[in-house]
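Asks: got a sequence here, can you model it:
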Amino acid sequence: MVEHEASSIRGGRIAFGPFCLSPRERLLTCNGAAVDIGGRSLSLLMALVEQPGQVIAKRELLRRVWPDVLVEDGSLRFHMAGLRKVLRDGIDGARYIDTQVGVGYAFVAPVRHLDEAKSETVLQDLSPHHESAPSIVGRLPERIPRLFGRESDVQLLTDRILGHSLFTIVGPGGVGKTTLAVEIGHRLLAEFADKVHFVDLGALEQPELVPSAIANALGIPVQGENTIAVVLGHIRDKRLLLLLDNCEHLADAISVIVEGIGDAAPGVTILATSREPLRAREEHVHWLGSLAYPGETTGLAMEDVLAYPAIQLFIARAVAANSTLAIDLEAARKVAEICRRLDGMALPIELTSVRVATHGLEATAQLIGERFSLGWMGRRTALPRQQTLQATLDWSYHLLSDAERRTLERLSAFLGPFSHDAALDVVADDTIEPAAVAAALDGLIAKSLIARDRGAGVNAYRLLEMTRAYAREKLLAHDREAAHAAALRHARYFLNLLEDVLASDGSLSNGIERIAGQIGNIRSALGVAFGPDGDTALAVRLAAASAPVFLNLSLLVECRTWCARALAALDSHSEGTAAELELQAALGLSLMFTRGNSGAVETALRRALEIAVALQDRWNQLRLLGRLHIFFERMGNYALARDWAHRALRVADEIGEADAMAVASSLAGISHHLAGDHLQAKPYLERSVQLSPPSERWRTIHYGFDHRNRSMIALSRSLWIMGYAERARQVAEEAVREAARLDHPTTHCIALIWALPTHVGRGDMVRAKETLDNLASLAEANAFGPYIAAIGGLRGAQALILGHWGDAIGMIEESLARLRAARYDLLTTSLSTYLSLALSLAGRDEEALEVINATIDRTATNGDHIFTPSSLRVKANILLKIAPQSPEAAESLYQEALGLSRRQGARALELRIAMDIAQLRARQGKMDEARTLLYEVRSAFTEGFQTLDLRDADRLLEALSRGSNWNDVTLQLSFKTR
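Replies: The predicted model follows:
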């Protein structure tokens, strides 16, 4: 075995990353030092590196590594996990081994054959997880090497499409609409700066899913109800080309959508393909006719016949299927006759030409005469076009063996791409063995009835839309019981696939790109499992396993729907299981984002936590405690949120791992921060940031929120309040940068909101406005209702700081009303304090006093004590303004606020209160006392000397030092509006 392994890898030593593999010596080194690796793991590595970039089936790996021993897949997974650990796969961005669930494994890192200097080759990383690999979302399919007979169509469309918002390529099925659209997309890549996105609508059966398909193709995460509004928000100012393929069965829905895009996003150009016009406003139609063929070949020379594109396509495909095929003038004329009978349709030509390799031209021509009846001659109604395709496929179908027919029919269960193993699992049963299915698959691929799907990964296949519909019709006509059985096997296959992907850590940290390509199959499987003759137990497990997929793709409404349906179908055997846990957890999260902070959210999350406790599943307990903490935080119930955080600390301590403690520390730190206990908050938040792994989107989706980023923004605000303005700015800016890189809109919005105080505190109102504008754009693009409601209030606060308190009042009042209607109270305390201040500055002191009293009462009730010193200070200022000759009540409030800010460690708030007290003392003639108090507080600061507060404090100290009487001092300070 060793000799075979060593000799099978050409060229001896192979390098990848910091490693070097010497097969002959069975030695692996890292940076020159020998690596301790087991024999089986080394054999696995050698087998994988022998074929870099290719998926090696599990059976083949078992045969190679355990040639004389019968072992199970579990042994392979165990040793593969050990090999990944040795290679530090997944750490610091390193990617070496990719798992194709249900298929096998591939070595995906670039390799160099060190002993072949002349032919040294670096293989490109094929892994979808690699940084340099392009995203599969909306990727333009590969163009075919040669496009026959369409150059004039391409030229016309590339010239005219740029001047119109919507062009539709219309023609019968199989005429080549998609091929033409893809070619145009490639030619216009440079014109649209590579922003060309392809949307295959063939896998969709429901019109309401069209907006989600477009959003996914554009790479737009959607977490709100109105998907198309989110899409329009993202592309409103963009210039891009959107290719919508296979529109005919969804024409009504697509017409509305493309008109909306045309109205809202003038820079977007749409190229659609359909069997009939969309009949949308501003639509320009390009009718795609058949490939040209000679009506009569008599008198034509060989070169004249071969000049027709239909003939060129036929011969090219026929020769490719049989390289010994010779074409003379007589054969070329026979080909022209066949093409004429096929009406120059590209797909029937391709299907027919490959048969020539086995049947010959004469027999093929006879079969066409017997089996084909192409009665449609350019009519636009659907039925004749269907008859034409029916005739084309009938001919191919009758040439199939019985096993090939049954295989083709049962493959219609797939709505999208499928693997070789998936086909075996779904097709094979007691009537057809796996070996016969495998042989039939090979035959169907050779006969072009199954197409390779390059966009879905290695060894992926799919049925063309028309072929699937035809096969489905045949299956239902022949054996409805077999059709239902195949559909259930299809559902079970995707259940196993999803559960296998989730088995490692309960998330989609690996394999999401491949699973995302299966969304059509997952939806189809769910529909069958929940159908009238479905399987309830299967449906519940499938909904639970697919929930992370819907969450990862930001299909929250769909996630909510399937989870609710599954929970309604729970029986006694499913209650209290891991499946119910996942369903309740996903339902709670999707409800929170799509329908707000309702009681149903709390019910779902509490039930999920109850199950996690019963199952002693501490990791899920921690995940759910985090969601409950954030739910009550968003509700404004900070005291209860703090209780969940303390419970999370206990669970994390039981888990005993850094990642768990990072999450729990984040929750505890934020709770202390909101309670105003910054001295306690800071170490928790710093510990969370220190222990947290780098932010990754899959981890954010898994937990529901990015706890590392939330820790950073809370730490930034704590640092600012504690008087460390420069460090607060640095942390806030890093949090915003990380959130932007994460491509998770919710996280990005939160980071921008809490970055605002650092800009305002430094007096950088230009930067503050830019931040708020970015927040508004992001919130509107994603239809985040609560954040949109908050933006008006935040703009009002900025207007107040700039001295425009008249404008501020209305903006803040409207924002508060909208936030309270959404039960989103996280920002209402600070905005209420700003409203009170604005009302007072506008001379409406009694209203201001009423607002600030209600605010103080609310913070006492809900535990939102971070703002209590500021609220007390504002109330004192209002009372002093109302009754300047009776300052006792104001003085009492000032002292209460000052003492509280000191206990909280809120030095920045302490400074503002000290400036108020110093001015009051100065007006009372107590200049020395005023100077002493302010100097004591001011001298404690070690950074942030250019912030507005410190500059105000310095100016006030200088004024107090100059004047012997406050009446001698004239001073304009900015902190009064903050």
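
Asks: okay, CA-based contacts and neighbour counts for the rest of this
Replies: Will do.

Asks: surely residue 526 touches residue 542?
Replies: Yes. Judged on CA atoms under 8 Å, residue 526 makes contact with residue 542 at a distance of 6.8 Å.

Asks: compare these two (neighbour count), which wins?
Replies: A count of neighbours by other CA atoms under 10 Å puts residue 542 above the other of residue 526 and residue 542, at 28 against 25.

Asks: for that one, which non-adjacent residue is spatially closest?
Replies: residue 495 (5.3 Å; CA to CA, 6 or more residues apart in numbering).

Asks: which element is residue 542 on?
Replies: helix 536-552 (DSSP states H and E).

Asks: how far does the following helix or strand past that helix sit from the chain's center?
Replies: Using DSSP H and E, the helix or strand that follows helix 536-552 in sequence is helix 556-568. Relative to its chain's centre, helix 556-568 lies at 19 Å (CA atoms, centre = their mean, to the nearest Å).

Asks: give me the contact list for whichever helix or strand comes after helix 556-568.
Replies: With elements assigned by DSSP H and E, the helix or strand that comes after helix 556-568 is helix 578-595. Taking contacts as CA atoms under 8 Å, 6 or more residues apart in numbering, the residues outside helix 578-595 that touch it are 223-225, 540-541, 543-545, 547-548, 551, 556-557, 559-560, 563-564, 566-567, 574, 597-598, 600-605, 607-609, 611-612, 615, 624, 627, 631, 704.

Asks: need the overlap of contacts for residue 526 and residue 542.
Replies: In contact with both residue 526 and residue 542: residue 491, using CA under 8 Å, 6+ apart.

Asks: Proceed likewise with the subsequent sequence, for comparison:
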Amino acid sequence: MTGHAMARMEVLSVPPHREAGTPAVGATVSFGSFRLDYAQRLLLKDGEPVRVGSRALDLLIALIDQAGKIVSRHELLDLVWRDVVVDEAGVRVHMASLRRTLGDGRDGARYIVNVAGRGYSFVAPITRSNRDPQPLPPPASRARLATGRVPPPPPRTLIGREAVVSSLSELLLTRRFISIVGSGGIGKTTVAAAIVQRLRSQFGDENVVFVDFGAISEGKLVAGAVVSAVGCTISGTDPAVELLTFLADKRMLIVFDSCEHLIDQISYLADQLFQRAPGVHLLITSRESLRVEGETVHLLSPLAYPVCEFPTASKALETPAVQLFMDRASSGGFREELSDIDAPVVSEICHRTDGIPLAIELVASRVGTYGIHGVANLLASNMELRLTGRRNVAPRHRTLEAMLDWSFMLLAEKEQKVLCRLSAFVGLFTMEATCAVASDEGPAHDAVTTVLANLVDKSLVRVHPLGDAVYYRLLDTTRAYAAAKLVQAGESELIVKRHAHYFAMLFNAIALEQGGGYANMERLAPHIGNVRKALEWSFSHEDSRVIGVELAADAVPLFLGLWLLAECRHWSSLALRDMKGRSETTEREVRLLEAFALSSMHTGGNSQEVRAALERGLDLTETDGRRLPQIHLIAGLNIFLTRIGDFEGALAVAKRCVAIARGRDSSPDQAIAEWMLGSGHHLAGDQLAAWEHYERGFRIEADIGGLDAHVFGFNHRLRALLGRARVLWLLGSPKAGCQLARAVIDESANASPPTNYCICVLYCVPVLLWSGDTESSYAPIERALAHAERHSLFPYAGAALALKGEWLVMTGQESRGLDDLRQALKLLHRENYGIVVPATLRALARGLVQCGRHDEARATIDAAIFTAIEVGQKFYLPELLRTQGEIVLMSPHRDVNATELSFLAALDHARAQGALGWELKVAVPLARLLREQGRDAEAFQLLEQIYEAHSERTGTTDLADAKSILESLK
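Replies: From the prediction side, this is the model:
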């Protein structure tokens, strides 16, 4: 038998389940508008092939063989289903299908009748012929037979591929030879089918041919399959030559689908077709390109999914991956709309499936049964690999596992081994990492680089250029599949150990290069998944914990730089605990102590553990003589003491920092130290000294032309700017202070890490509230609160909630405000965030008195004053004492003398601080009280002096009130 004949048998013949009669070779039967070709088991209507199931066709042959006779159901079972157990209901089902195909009963046509209780009979007149078979149907129809299945129609909704289909359709008309290349399940065949649909009018149905090579396993059958599809008559022994001759002067669109396993033979044939048949347009789908002249390759990308961690439903549905998910979920019985609550879950599912359409469809089809959250739980165990899809697709596309099996079996042994070893990587990895982990011959083994290039070509590994660097990545589904294969090969432990060793060495080199800093770590962000995995493995093996300690110490700057605080705290804590009794370098321990203190302060509150870590780190730096990290640790201790409300202690540490910085030849450190001292004086109650040190720091910054002010997780330049805004207001320039406060909030909105925005809002918004500006205060408060909650910054969440409660009280919403203030106080006490507790208590007392709860208000403000005096928080005393006086004045039993004493005490403390703004805030109600007592001259003298001392006369409600009172007293 010739190769062509073998190809023709393989492609065209669909073996029957049994022969229903033994007609002569080439026999045909005609009835009505139908013709049945026994040899080819082909049913035609008006010359066009009719789709009919194999069993239904067997039934038709059995009935025609005994036309005019009654054939019982038992006879039909014996003829069509011999050796197969089928009940009579099965006969009825297939008979009904056959009748629908024939159009039995429509327009008076009668072919098969049911004789009650006896069986079926074929009653239409028939004409038998033993002449040669009629010519084959046109190529477009014949293509359905040539591939063993109908060319896949485009899906009812083509999601996310419209632009690709449009551009490739146009490109195919001009370039003639397009290859759609991509990983399995990415939708290559779907896109090709849509292109065919769009171009049918350009070529005509009879000139469009679809060849599915997935049904062919031998290269020698490639040419024969195409010959059969296009309707070429063979007269020689070389089908390829005959095919080229046949197509030389024809205009056709030919689709070669699923070519990756026959790449050499198809590449040769496609090259010849392109060169010698100028009217033929070739559309190829494959997991790797053919790499022949004339080919234009389109790399089909995954569907885009949301990059935001918490998208709303509307934002998520703007991406094609989520659109496809919801469309297929709806088809699978899910009847709900996507909610804002579920949108992040669906986005994560699309991310987990890498935007691969087949994976998304398989997962989404189960949403009707399991729900969105249930499907998300399934994915946690790589269940998507085994979920089955539609039954009317090729077997290799019914599950992801089958799809990956298909790809894996096409690989050479070395390629299989390297692919399995690459599963050790999480996320992105480099060529250097590949050689170190996947090679048995050392880190510079050329064979591994060649294999990696091959895996890229075969769409099993993706290339990710980032800036000047080139990274690689396995899709998550491929990685899960390859990891299982690695376990089966017994190499899992060996490769994971190599993986951990490599990243320990890499980050040791980076730590030496960076000097332990953690700013601008974005370039190392691609390594984060692999660092996590290496740490998990190292600390889970007793004999590898040393690697874990070293890697944790060297990699904590990465966690801090990316602001992954909870993870940083976890790994630094593990490493510090494991360092006990070991002889580790001081530098590594100091780095771990700083990382633990910083991450704990933001995620776990201002605990004694934080203070102990900072003080231990400072002791080590002084003992070891290493001065480099001292500024970091001192800044950390200063911030810690400030946050807990120990303003005097924070000032002392700031003075210590200035002394160290001035003893070093480092202008950036000197600027940061001056700003730190400015903050210390501001909160300790010396606003003139605060202004002097803030300005000194800014002069140093100007002289050096800018500096990196990120120390201990804070942008100290922003911290100085917000302090400058507060001091400006307190020194009598409220308009300038508010303008700067708003500018700092705006600048910090895009600053990293996320703590900087929270800090700027928490300490700039009070400036606006001091001025009575409630209109522009609310939006930043709400945003800071959401920011803090999203990033689990609990101390800042408490402080933001306190500000919101104060705003509600100021705007007459006392009931809601009191609830928020009480909740805020619980959070602040839990996190030991004492810096804003006095202001929160003052707002609470104010809300209580406005609600008529005078006794509670008096007790609250008295307790706040007592605590502030006891712990040395002089900064808040002017406002606390003023509020005390106002509460006494508003009580049912007014005590004018007690009120005046509170106001005068507040005035003395404000003057002691040089806080002119606070002097005015207390002078206004005091002047009103004096007027009530007929002491107009005293009121005028008091208020005029403070009012005139202000450099600005607008920008605060207090200035407007003072002006009004003064005019009424003239």
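
Asks: quick one on the thing from earlier: quick one, which of the contacts of helix 578-595 of the first structure are buried?
Replies: Taking 16 or more other CA atoms under 10 Å as the criterion, what is buried in the contacts of helix 578-595 of the first structure is 223-225, 540-541, 543-545, 547-548, 551, 556-557, 559-560, 563-564, 566-567, 574, 597, 601-602, 604-605, 607-609, 611-612, 624, 627, 631, 704.

Asks: report all helices and strands that the helix holding residue 542 of the first structure contacts.
Replies: Judged by 3 or more CA pairs under 8 Å, 6 or more residues apart in numbering; DSSP states H and E, the packing partners of helix 536-552 of the first structure are helix 480-502, helix 512-516, helix 519-529, helix 556-568, helix 578-595, helix 697-703.

Asks: ignoring the adjacent residues along the chain, who's closest to residue 422 of the first structure?
Replies: residue 493 (6.8 Å).

Asks: so residue 520 of the second structure lies in a strand, does it not?
Replies: No. The assignment for residue 520 of the second structure (DSSP: H, G, I helix; E, B strand; the rest coil) gives coil, which keeps it out of a strand.

Asks: distance of it from residue 638 of the second structure?
Replies: 24 Å (CA to CA, to the nearest Å).

Asks: the more surrounded of these two?
Replies: Taking other CA under 10 Å, residue 520 of the second structure and residue 638 do not tie; residue 638 has more neighbours (26 against 12).

Asks: host element of the alignment partner in the first structure of that one?
Replies: Using TM-score structural alignment, the partner of residue 638 of the second structure in the first structure is residue 629. Here residue 629 of the first structure sits within helix 618-635, counting by DSSP H and E.

Asks: aligned to residue 106 of the first structure, what sits in the second structure?
Replies: Checking TM-score structural alignment: residue 106 of the first structure goes with nothing.

Asks: roughly how far is stretch 854-868 of the first structure from the heart of the chain?
Replies: Its chain's C-alpha centre and that of stretch 854-868 of the first structure lie 37 Å apart, by CA atoms, centre = their mean.

Asks: tell me the counterpart residues of that stretch in the second structure, please.
Replies: With TM-score structural alignment applied, stretch 854-868 of the first structure matches the range 863-877 in the second structure.

Asks: swap in stretch 55-74 of the first structure?
Replies: Per TM-score structural alignment, stretch 55-74 of the first structure has no counterpart in the second structure.

Asks: same check on stretch 910-919 of the first structure?
Replies: Counting by TM-score structural alignment, stretch 910-919 of the first structure corresponds to 919-928 in the second structure.

Asks: mean deviation, that stretch versus the first structure?
Replies: With mean CA distance after the TM-score superposition for the first structure, stretch 919-928 of the second structure departs from the first structure by a mean of 2.6 Å once superposed.
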